[in-house]
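Undergrad: structure, please.
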Amino acid sequence: MSTYPAWAAGQRITGAGLRASLPEFITKTTDESVTNSTVLQADDHLQAAVEAGATYTFELQLFMGAGDSNGDVKFGWDLPAGSTLHFAGTGAHTVAITTGTNGPVEFFAIRNATAASVLGFGISSGANTWVKLEGIVTVTTAGLLRLMWAQNVATATATRVLAGSWMELRRRA
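TA: Below you'll find the predicted structure:
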């Protein structure tokens, strides 16, 4: 099993090495909304710099504001060229959730995701909902790993990712 950073016997433990072993934690500080658009857009907060030649795991907990249950939400990624991404998500079913009701939960996974790969989940018109995304990315060129999202079906009622949503990114190799 590989670890990052790799410590050797007798090696001096440095502050920089210890910091490198900690996950990066990003919290969304304000609500963000998309109205009448199915075009993926980069989230204003949930993104992080990634290094060339590195492998990272990530987890996101996304709190979705009540909106139009016909609009729902879809998620994808923007990542550096040549990167390999596998991700999965759990959230409300896109067609089964209605005003303030408990609906079935769906789980999806995508291997070798591309810019066109998206996962869609339901939102409620009467209550906030939740989506969890997680995965692993191997980066070949440095850049940004950015969450992309939009309405699954364009509606005039805003689809919102709420403040307090978060992303944790941990380098593994």
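Undergrad: going forward, measure contacts between C-alpha atoms and count neighbours the same way
TA: OK.
Undergrad: what about the nearest residue to N70 once chain neighbours are set aside, how many neighbours?
TA: Setting aside the residues directly before and after it, N70 is nearest to V153 in space (CA to CA, 6 or more residues apart in numbering), at 6.8 Å. Neighbour count for V153, taken as other CA atoms under 10 Å: 17.
Undergrad: surely V153 touches D68?
TA: No - using CA atoms under 8 Å, V153 is not in contact with D68, being 9.7 Å away.
Undergrad: following up with a second sequence; could you model it the same way so I can compare the two?
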Amino acid sequence: MPFKTFTDGAVLQADADVDRFFIQQVHALKTADESITSSTTLQNDDQLLVPLLANSQYWIELFAIYNAATASDMSITFSVPAGAALYWSHGGLAGGATSSVDRISRNFLDETGSGWIGGTGGDAVVMGEGRVATGATAGNLQLRWAQNTSGATATIVKAGSILIAQRLTV
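TA: Sure, this is the predicted structure:
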């Protein structure tokens, strides 16, 4: 849902309007598990996308619960509107991790790069954060992900994952 431009006399219709219009924040909460099997082709997540306005800046946060085999790991990135610049990093398990207690990767990434996240064969969490500056084109910020190495065991982004964008400019 896009942000509101207020006019004199505008009335808020619901309590949720306070978060969306005054805090200038949108979020997407994943309500169902989604899986990829035997594919390293990045795909758009079905639910983790939020709308961004043109000529604006945003602070973004990702909290993704996932399950990936140690042989497959996982690759994540974002799609952004045309002309947008994205700078981000994730705090996910480093590629090649063997348990949920292992090295963490904090690589610098932009809209052209993807992060390699370690799979443990069990549930794990990756947290990402960054800044998006849109150009003249509005559009969606959307999580994209795949297996890092193709494997027959499904890689899953789980329900309860969330993507948040907080607008920094008016």
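Undergrad: and the TM-score between these chains?
TA: Superposed pair, TM-score by TM-score structural alignment, normalised by the length of structure 2: 0.84. Supporting alignment: 159 aligned residues with a CA RMSD of 2.3 Å.
Undergrad: before we move on, back to that, does the residue nearest to N70 of structure 1 sit in a helix, a strand or a coil?
TA: What DSSP: H, G, I helix; E, B strand; the rest coil gives for V153 of structure 1 is coil.
Undergrad: so how far is T141 of structure 1 from it?
TA: Distance check for V153 of structure 1 against T141 of structure 1: by CA to CA, to the nearest Å, it reads 33 Å.
Undergrad: from V131 of structure 1, how far out is T101 of structure 1?
TA: Relative to V131 of structure 1, and taking CA to CA, T101 of structure 1 is found at 16 Å.
Undergrad: again with R170 of structure 1
TA: Going from R170 of structure 1 to V131 of structure 1 by CA to CA gives 20 Å.
Undergrad: between the two, who's got more neighbours?
TA: V131 (23 against 18).
Undergrad: quick one: the strands in structure 2, in order.
TA: 25-29, 34-36, 43-52, 57-67, 74-79, 85-90, 92-93, 104-105, 109-110, 115-117, 123-133, 139-146, 155-157, 162-167 (DSSP state E).
Undergrad: and the ones you listed as CSV, adding distance to K4 of structure 2?
TA: What follows is those, written out as CSV (distance: least, CA to CA, whole Å):
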stretch, distance to K4 of structure 2
strand 25-29, 11
strand 34-36, 31
strand 43-52, 12
strand 57-67, 15
strand 74-79, 23
strand 85-90, 23
strand 92-93, 34
strand 104-105, 37
strand 109-110, 28
strand 115-117, 33
strand 123-133, 18
strand 139-146, 15
strand 155-157, 31
strand 162-167, 12
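Undergrad: among those strands, which comes closest to V11 of structure 2?
TA: With CA to CA as the criterion, V11 of structure 2 lies closest to strand 25-29 of the strands of structure 2, at 18.6 Å.
Undergrad: corresponding residue for T55 of structure 1 in structure 2?
TA: Under the alignment (TM-score structural alignment), T55 of structure 1 pairs with Q57 of structure 2.
Undergrad: pull the number of nearby residues for that match.
TA: The number of residues packed near Q57 of structure 2 is 22, by other CA under 10 Å.
Undergrad: tally of neighbours for the closest residue to it other than its chain neighbours?
TA: Computed as CA to CA, 6+ apart, the closest residue to Q57 of structure 2 that is not its neighbour in sequence is A133, at 4.3 Å. Other residues within reach of A133 of structure 2, judged by other CA under 10 Å, total 22.
Undergrad: check contacts around the counterpart of A133 of structure 2 in structure 1.
TA: Matched to structure 1 by TM-score structural alignment, A133 of structure 2 sits across from T138. T138 of structure 1 is in contact with G53, A54, T55, Y56, S83, T84, L85, counting by CA atoms under 8 Å, 6 or more residues apart in numbering.
Undergrad: find the nearest non-adjacent residue to whichever residue in structure 2 pairs up with D44 of structure 1, please.
TA: Aligned by TM-score structural alignment, D44 of structure 1 pairs with D46 of structure 2. Using CA to CA, 6+ apart and skipping residues adjacent in sequence, the residue nearest D46 of structure 2 is E34, 7.7 Å away.
Undergrad: the one you found -> structure 1?
TA: By TM-score structural alignment, E34 of structure 2 lines up with E32 in structure 1.
Undergrad: ok, that match touching A158?
TA: No - in this structure, E32 of structure 1 is not within contact of A158 by CA under 8 Å, at 9.3 Å.
Undergrad: neighbour-wise, which of those two wins?
TA: Each of E32 of structure 1 and A158 has its neighbours counted (other CA under 10 Å); A158 has more, 21 against 17.
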